[in-house]
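**Student:** Generate coordinates for the sequence data below:
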Amino acid sequence: MGRSLAFLLPALLLAATVESLLTVRPDCQESCGGVDIPYPFGIGAGCFRPGFEITCLNNTMPVLPASTGVVRVLTLLVMPRPEARVMLPVSWTCYNSAGNTTAVSLDGRVNFNKDNVYRISNTHNQLFVLGCNTFVYTMSWCTAHCNDPLSAMYTLYSGCTTYCNDSRSAQDGACAGVGCCHVDIPPGIGDNLMKFDTWSRVGKEFSPCDYAFIVEKGSYTFRAADLHMEKHTRLPLRLDWAIRDSNVNSTASLSCAQLSQGNSTSCVSDHSECVDSTNGPGYVCNCTKGYEGNPYLPHGCTNIDECARPREEFPCKGECRDTAGSYSCTCHPGYRSNGDPRENPCNPNFTLAAKLAIGISLSVSLIVVALLLVLIMLQKRKLDKVFEKNGGRILQNVKGLTIFSKEGLKKNTKNNSEFLGNGSFGKVYKGTLPDNTMVAVKASIKVNEATKQEFAEEVEIHSHMIHKNILKLIGCCLEVDVPMLVYEFAANGSLGHTLHGNKKQNLPLDLRLEIAIGSAEGLRYMHLYTTQAIRHGDIKPDNILLDDNLTPKISDFGLSMLLKEEYFAKKVVGCMGYIDPVFMKTGLLTQKSDVYSFGAVLLELITGKENVYDKNHSLIIEFCKVFEKEKTGRAMFDKEIVATGEDIFILEEIGKLAIECLKEDIEDRPDMTEVAERLVMLRRERKLHKTPNRTPSRFEEINMEYSPNNIDRSGTSSATCSVPSTPTSKDFNASP
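**Tutor:** Sure, this is the predicted structure:
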């Protein structure tokens, strides 16, 4: 015993020294790509605890710096449980017609534990295997020669077997061994490596590949079509994390019992406590009961005002008073409770005479009260029925979504006294929440029993889409015949109003470029959102809102929600001039349809003209004619933003990008990731040009090229635009 303590003491002293030196600089980056980065996580030197580094790729996407693979981070949580939600690629192996494996495969090898921080959560994930006549298992926790796959040893395994008789064996929603199997995983798994083992594949051409992946519970449902899953598919997974020893093969990670002997821990906040990890060795920190916040920061745990929380969470049937770390619940003077007023109501402490007087008064008013109660009950029953019809029982359990009552929403909007405009389905009003947050309240679609589930899923998906360039859905009111949706308020209205309205603003080129970049980033986030990418379906300047800082916000998701799980629309609905001709002709809506619409928006930004202007002129057609004839779009650029050859270069590049977005063949159009990156590159070079003592940039090299007398119109261009055939009306609704 003495030798063990003597051996452990230097390590404890070193840990105490390291902990005492850990600080967070005030200039540390707090988020990346819309994802909060709470300490002990951090970006950049001095901003994170060892092992908790986050890398911000292109300043837009947070990733774990794993030893293998790019692991995108979706969320990071400190409390109420230590968790990192990430995206991982699906592992796969494929077979030729002879039943032999092909040369290319993906075993999904990802080692999270370069610094021994993460474990794959066994309580929140499952292993899925898809294919026919195959057995797949995951090997994890390399114990020796980790860098040499031939010599590595693994101590944790989990897997299952699938089989198929024929191409009709696998059924949607059924994952019990026929085409699909799933199994729980054990605790302690610290990395990911899939091993495929198969038997005869003869006659199994309908299932050319096997797939395996660990995925967050509830995030995946098997479909028979997934036997032909896209090989680049990524799925969400939850990781548990804890403070552990840096050596993955060591069992010497400190526990709370060892740290309680006067040694320093990472639990530096007042009112914080050490809790042993439940998935692997080590410990985590929690705020003590009655406090919340970040226990890893000095003074990070703050008192909870229990009296301001819902009574279901902190019950009190009397007078509630907040105290440090707790609360008191007592009866008002003249009242008493038959027991604890937290659980039992407080009743008046009346004398006999007072009770008789009250009884007489109650008898006189009994009929009136009864009638009132009947009216109230009928009204409540009506509201409950409407609430249920609009999916209230589903949406009231959605985390982060506020459910407003009918009366509460009337109060917030001052009975709809401030009209903002007309939305896709009805009028839009301005409102103010109790915390003085400005909101916009707009009508949604009418819901019935057949569409209730779909509407609830749409609202839930939208409430979870958190990005600075996506209009945030705050809550909804379901006690009205047509549900009302409550959004963040965009003080400067729509981009269409700003460019073309009665009080249009003269936006400089730099600001137009920022609006284009922000709008592209919002669309890219939608296209990459979870496993089922979202298509917007109705991108136009009126659906790009601007906040008080002129930051663009993508809004109006009516069409995109309805198509989130379908590829073909039953009706083609949109705005002429922005609608993808492929979608208009076939009903096929893809992410490249949004790219086409965004190309039309880019043309409006650089020309200042409406998509259909002078009543019968199409901006897309006119710009393409000019570009194909003169090899430049300069003749149509907005004169208010053209000042230098540098401006001409930027506008030319945006015009070329717009034409690529408008190409007739959807395969020739760029995706939104490429569009956003190219716009960001233009901004970067423009800023470089303005930097003193710089290296001569591309702008200076081509400045003369774009001067009025030096534009070369002798070249050829393969750029062609795809345009609507009859651009004579802005709005349409047609069947494919």
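**Student:** From now on I want contacts and neighbour counts done on CA atoms only, so please keep to that.
**Tutor:** Noted.
**Student:** how about Val129, what does it touch?
**Tutor:** 135-136, 159-162, 180-182, 210-213 (CA atoms under 8 Å, 6 or more residues apart in numbering).
**Student:** no no, Leu563
**Tutor:** With contact set as CA under 8 Å, 6+ apart, Leu563 has these partners: 534-535, 569.
**Student:** Following up with a second sequence; could you model it the same way so I can compare the two?
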Amino acid sequence: MCRTKMAVDAADPNITRRRSSRRTQTTTPETPTRSSSKSETRLHPSTSNVTSSSYSYGGGTSSSYRLGSSIATAEASVSSRTSLSSLRNSLPENTHIYDFSEIRSATNNFLAKRFSSSSSSPSWRCSLRGKEVVVFQRKFRRSIQESELREKLSVIYRSHHMSIIKLLGASISGDYIYLAYDFMPGGNLADCLRNKRNPEFTVLSTWMSRMQIATDLSSGLDYIHNNAGLKINLVHKYVKSSSVIVTEPSFNAKICHFGTAELCGETVVEPKIVKDDKRSGEIQEVVSPESSPPTNLTRSNSRALQFEGIKGYMAPEFRGLATQKSDIYAFGVVILELLSGEEPVKYKFDKEKGNHVKTSIVDTAKFAVEGDGGDESEVEWRLRRWVDRRLKDSFPVTVVEKLTRIALDCVDEDPNKRPNMSRVAGKISKLYLDSRKWADTIQVPTDFTSSFAPR
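**Tutor:** The predicted model follows:
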């Protein structure tokens, strides 16, 4: 299949880099040399004999963009008229600001098959500069100044944690930002817990596999909230079981979409609660210009205009403004899913009343731990009935009770009573060690041999 020159350049920018490097070295001996290591390298831009239409940046890649043709067709502006070139120049050397033509070429002008993900936004799995990525298209929800966008993108790119899927770079075109994340093979946690084809089967069939995921999630979210390095409070906003990738074969958990809410302007909007309307449908966030009053929340019956809060994971106080406390609430729901294997919210048909009754995983967990009182044996009996039966009753009950209580603390209706993620991560790490001792004592096999492959 024939490809255009633009497609070839985007698919293999290294060719352009080699040719331009030879020309530069012959005219400017001061140009720094590039390491041949396979790991990520930094390529310092030369300051001599380089025109304003050529940019070099790290990550093991560099590219040359012609301002007259390609950038002119995809000028990036966020309300402050931020251009790709000025944003690229102001970021660290190894931050990837992709030219929009690269995104178009990699996605076959956005005609490639859509990637199935937990996000409601369009996404494509493709190759950018020889690396397999998933590109998400997101719309800016508010005006963002260049300095704010530059600071957030720089810090998010430099963030490294084994439980977080890395953001590799971004591209801006008009009102949209295209975020390229590292592709991570595996299945999302929701599918691992609830196999639609075979509900009685789960790859997470051992207690240690679930404790491993709980530990990974808590440490990853703690890193986002407290250790990412930005001077503001970073928020994830999209914590849910379908936004967690379970890798194979080690069954470690990795959090998706880190940085999406920050870069799209979804964490600083000041919402106003609109009077409830029984006829209304989903909540819709209306984005107003920077000079306008604070953003309002209105109601809409249109299914196409859904607010990006997830049913079952939204904290009671959530009105569109994501906070660390709302993240902690959603995290608590995910832990309860991990323990019970059930969905956050279910509707069961009541034959006596003749209608469907809503059942919340939070309510069932509270009953399992508290119930109608009783001694320890009764609490243990209720917990064994509530915990996922596919674990085959093989788990340390004391650890399960403590983990359930931690999750219930996270979903407290009062956000001020919810614990900090640092405290939660520390407690879960201790429970992981207790679970390891329990597994060693009863000699439970901890090597995982399950597979995501179809049976």
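**Student:** ok, back up a step: give me the ChimeraX select line for the contacts of Val129 of the first structure, limited to the buried ones.
**Tutor:** What follows is the ChimeraX syntax selecting those of the contacts of Val129 of the first structure that are buried according to 16 or more other CA atoms under 10 Å:
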select :135,136,159,160,161,162,180,181,182,210,211,212,213
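**Student:** what's the matching residue for Ser218 of the second structure over in the first structure?
**Tutor:** Taking TM-score structural alignment, Ser218 of the second structure has Ala520 as its aligned residue in the first structure.
**Student:** Give me the neighbour count for that match.
**Tutor:** 25 (other CA atoms under 10 Å).
**Student:** Nearest spatial neighbour of it, chain-adjacent residues omitted?
**Tutor:** Leaving aside its chain neighbours, Ala520 of the first structure sits nearest to Ala676 (5.2 Å; criterion: CA to CA, 6 or more residues apart in numbering).
**Student:** Which of the helices or strands spans that neighbour?
**Tutor:** helix 672-689 (DSSP states H and E).
**Student:** Asn611 of the first structure: how many residues sit nearby?
**Tutor:** Asn611 of the first structure has 23 nearby residues by other CA under 10 Å.
**Student:** Contacts only, for the counterpart of it in the second structure.
**Tutor:** Matched across to the second structure, Asn611 of the first structure falls on Pro344, judged by TM-score structural alignment. Contacts for Pro344 of the second structure (CA under 8 Å, 6+ apart) come out as 312-313, 333, 337, 360-362.
**Student:** And the buried ones among those residues, selectable in PyMOL?
**Tutor:** The PyMOL selection below is limited to those of the contacts of Pro344 of the second structure classed as buried (16+ other CA under 10 Å):
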select buried, resi 312+313+333+337+360+361+362
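**Student:** could I get the contacts of Pro344 of the second structure as JSON lines with distance to Ser86 of the second structure and secondary structure?
**Tutor:** Output for those, formatted as JSON lines (distance: CA to CA, whole Å; DSSP: H, G, I helix; E, B strand; the rest coil):
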{"residue": "Gly312", "distance to Ser86 of the second structure": "42", "secondary structure": "coil"}
{"residue": "Tyr313", "distance to Ser86 of the second structure": "39", "secondary structure": "coil"}
{"residue": "Val333", "distance to Ser86 of the second structure": "42", "secondary structure": "helix"}
{"residue": "Glu337", "distance to Ser86 of the second structure": "45", "secondary structure": "helix"}
{"residue": "Ser360", "distance to Ser86 of the second structure": "49", "secondary structure": "strand"}
{"residue": "Ile361", "distance to Ser86 of the second structure": "49", "secondary structure": "helix"}
{"residue": "Val362", "distance to Ser86 of the second structure": "48", "secondary structure": "helix"}
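**Student:** And the contacts of Pro344 of the second structure, which is closest to Lys348 of the second structure?
**Tutor:** Among the contacts of Pro344 of the second structure, Ser360 lies closest to Lys348 of the second structure (CA to CA), at 10.8 Å.
**Student:** Hmm, Glu342 and that closest one touching each other?
**Tutor:** No: the pair Ser360 of the second structure / Glu342 is not scored as a contact, 9.5 Å apart, by CA atoms under 8 Å.
**Student:** aligned partner of Phe331 of the second structure in the first structure?
**Tutor:** Phe331 of the second structure maps onto Phe598 in the first structure, with residues paired by TM-score structural alignment.
**Student:** Quick check: its match is in a strand.
**Tutor:** No: looking at Phe598 of the first structure with DSSP: H, G, I helix; E, B strand; the rest coil, it is helix, so not inside a strand.
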